[in-house]
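Asker: no sequence for this one, just the structure:
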């Protein structure tokens, strides 16, 4: 998990030179780490290119690596991070290799300073094979897709006994809760948007909720049987290759550890699997165009889908109904996150062009793709099941 610093970050369409948040400075890192009892640290070795927060890696005088992660309080305050840290502690107690946050000298797992919330996490053993890849890119091989699916099943088994309630309103979370409204997912989503005046205003500015509902209604109908009485538990919320560490020779890699729980929430296995497939199995970052230059499709990875689900089956065999649930939830996996991201760009960062891209291309574009031929075929592949691939 080494490498040189990079000033840019990953964004909606690849690597961007402008970052959402300033890099952590050396003086800032020293002050924050001192609060966690780390006073002898090397200069910053690396800055993460991931969006939504700032992350730097440093080492202490004993050669141990530490990741200092800084969040704006509007995204993750002390209470929000504590929700994630409780889940991490539960998983660690059940044998999942995770980075347990360091405590401050006052016993808290979060240090706050002005508008910022800091957490300090130990470096994990293994290679970060996907550090320089975007979240929406395929796995490097079907074998790695298989291992990722297998690891998610192990994760879900460990998380099943965690009894934490669904998170309250938090931005940038893979939240299923608004769609579980007893009046139905459409009313639930509308009520959830209306409850946040800033998000409602941002969505209205970019085109309004009605276009979103029009794109989602076919998917709401398909998902209705699985929203009625879901078996909820906590999930990861952002499962893809760059949130895992890897070890072993090529084509024989195994997953060593899991990290980044910022999008975790109470969900269902099916919805969390759908999020994982949405993150890696459609090449959203490289849209295909017709000869006139118009967007016409996105490439998908049916072989990796088959491998991922076979890996999951290896630990937790999926029933036909569970596969149908995954297929039904896949077109909805990005919805609440995308609505929140519109607010993020429009209101918090004052970047209306990116809010427009999120509204048109991410929220509406992805939902509409699943209503087309390629998207429908992918959903049918998932629902029907596939032979095991190892």
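Answerer: Happy to help now that I have it. On a predicted model such as this, the values are computed, not experimentally measured, just so you know.
Asker: from here on, just use CA atoms for contacts and neighbour counts.
Answerer: Fine.
Asker: was I right about residue 98 contacting residue 91?
Answerer: Yes. The pair residue 98 / residue 91 is scored as a contact, 7.5 Å apart, by Cα atoms under 8 Å.
Asker: can you tell me which residues contact residue 165?
Answerer: Residues in contact with residue 165 (Cα atoms under 8 Å, 6 or more residues apart in numbering) are residue 266.
Asker: the structure to be compared is supplied as follows:
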């Protein structure tokens, strides 16, 4: 039995005001308290024993403020690694393995992605006590956007240009990836709903299938909002474009903080592509649209 309990151990992220509370980026510009505890030393020490040749924990050097998992950069006696912990209800072991298969395929096509650390059972994702864990070797480059909230603009136009070039490379490689769509319907990017002839009917069915989503949406006039702002002005043209474009896996969350860079300067190259958690079978059109939205629509400022 692997004991992953943190006990009374207090672990904090950089910049936290309280030693007992872990803050993350929320759906606005202000930090919010995390829904789950930060990774702690006793938990990580036990976990590292489940992986091959990664050494013993020396320190936790940084806690990620990203909201949908608990993640940390850690130093061991063998090097520097990045551990992520997901609630199993949100990301199961198979969900993570689907993502990892895509990452390994891209690595074989010379796309610069992080290497995955296999566990002693041969898998790159571990399911333990209601959590799902994955361990990565550190990617090459600087985490220039580490302190920026996700979905904010590139700090330099040259970074946006490099990001566009890399996304085109990724699409050229992923066109050859023949895996089916993800089995999960949580936190992925695809055209399952708005790629339908009648997206409103598809949305209505989805709300029935996911009652908690329906309860949240029913607090708003979402049917009128979606119909008048999305479906009527844009859907016919968007649907036609999606039918013409090739179907392929996309990254699903393309923005500056999901990459490492050779520097923060104007001559920087995107040196490592990160975080394929939202990746799914979709299209290059949709992936480019998501990339533009992440960098050009300040929707975090709209919250509240």
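Answerer: Nice, I can see it. Here the structure is a predicted model, which is why all the values come from computation and not from measurement.
Asker: TM-score of the superposition?
Answerer: Superposed pair, TM-score by TM-score structural alignment, normalised by the length of the second structure: 0.87. Supporting alignment: 285 aligned residues with a Cα RMSD of 2.0 Å.
Asker: okay, and the common contacts of residue 98 and residue 91 of the first structure?
Answerer: Residues touching both residue 98 of the first structure and residue 91 (Cα under 8 Å, 6+ apart): there are none.
Asker: can you tell me how far the residue nearest the centre of the first structure sits from residue 73 of the first structure?
Answerer: Centroid-nearest residue in the first structure, with Cα atoms, centre = their mean: residue 238, separated by 2.3 Å. Taking Cα to Cα, to the nearest Å as the criterion, residue 238 of the first structure is separated from residue 73 of the first structure by 21 Å.
Asker: same check, this time on residue 272 of the first structure
Answerer: 26 Å.
Asker: before we move on, what about residue 371 of the first structure?
Answerer: 37 Å.
Asker: again, but for residue 85 of the first structure
Answerer: Applying Cα to Cα, the value for residue 85 of the first structure to residue 73 of the first structure is 16 Å.
Asker: who has more neighbours, these two?
Answerer: Each of residue 85 of the first structure and residue 73 has its neighbours counted (other Cα atoms under 10 Å); residue 85 has more, 20 against 17.
Asker: chain neighbours aside, what residue packs nearest to residue 271 of the second structure?
Answerer: Nearest residue to residue 271 of the second structure, sequence neighbours excluded (Cα to Cα, 6 or more residues apart in numbering): residue 261, at 5.1 Å.
Asker: the aligned partner of the one you found in the first structure in helix, strand or coil?
Answerer: Matched across to the first structure, residue 261 of the second structure falls on residue 246, judged by TM-score structural alignment. For residue 246 of the first structure, the secondary-structure state derived from DSSP: H, G, I helix; E, B strand; the rest coil is strand.
Asker: thought residue 246 of the first structure was touching residue 255?
Answerer: Yes. Using Cα under 8 Å, residue 246 of the first structure is in contact with residue 255, at 4.6 Å.
Asker: who has more neighbours, the two?
Answerer: Legend: neighbour count by other Cα under 10 Å for residue 246 of the first structure and residue 255, higher for residue 246 (24 against 19).
Asker: correct me, but the residue nearest to residue 271 of the second structure touches residue 139?
Answerer: No. Using Cα under 8 Å, residue 261 of the second structure is not in contact with residue 139; the gap is 9.8 Å.
Asker: name the residues contacting each of these two.
Answerer: The contact lists of residue 261 of the second structure and residue 139 share residue 272, where a contact means Cα under 8 Å, 6+ apart.
Asker: what do we get in the first structure for residue 169 of the second structure?
Answerer: By TM-score structural alignment, residue 169 of the second structure lines up with residue 154.
Asker: one step back: doesn't residue 174 make contact with the residue nearest to the centre of the first structure?
Answerer: Yes. Residue 238 of the first structure lies in contact with residue 174 (Cα under 8 Å); the separation is 7.4 Å.
Asker: who touches both of those two?
Answerer: 263-264, 275.
Asker: in helices, which of these appear?
Answerer: Among those, the members falling in helices (DSSP state H) are residue 275.
Asker: most surrounded residue in the shared contacts of residue 238 and residue 174 of the first structure?
Answerer: Counting neighbours by other Cα under 10 Å, residue 275 leads those with 25 neighbours.
Asker: my guess is that residue meets residue 235, correct?
Answerer: No. Here residue 275 of the first structure does not reach residue 235: they are 9.8 Å apart, not a contact under Cα under 8 Å.
Asker: that's a helix at residue 267 of the first structure, yeah?
Answerer: No. Going by three-state DSSP, the assignment for residue 267 of the first structure is strand, not a helix.
Asker: residue in the second structure paired with it?
Answerer: Residue 267 of the first structure maps onto residue 282 in the second structure, by TM-score structural alignment.
Asker: which non-adjacent residue is nearest that match?
Answerer: residue 190 (5.0 Å).
Asker: distance of that neighbour from residue 181 of the second structure?
Answerer: Noted for residue 190 of the second structure: a distance of 9 Å to residue 181 of the second structure, by Cα to Cα.
Asker: then residue 132 of the second structure?
Answerer: From residue 132 of the second structure to residue 181 of the second structure the distance is 21 Å (Cα to Cα).
Asker: higher neighbour count, the two?
Answerer: Each of residue 132 of the second structure and residue 181 has its neighbours counted (other Cα under 10 Å); residue 132 has more, 23 against 16.
Asker: corresponding residue for residue 202 of the second structure in the first structure?
Answerer: Taking TM-score structural alignment, the alignment pairs residue 202 of the second structure with residue 188 from the first structure.
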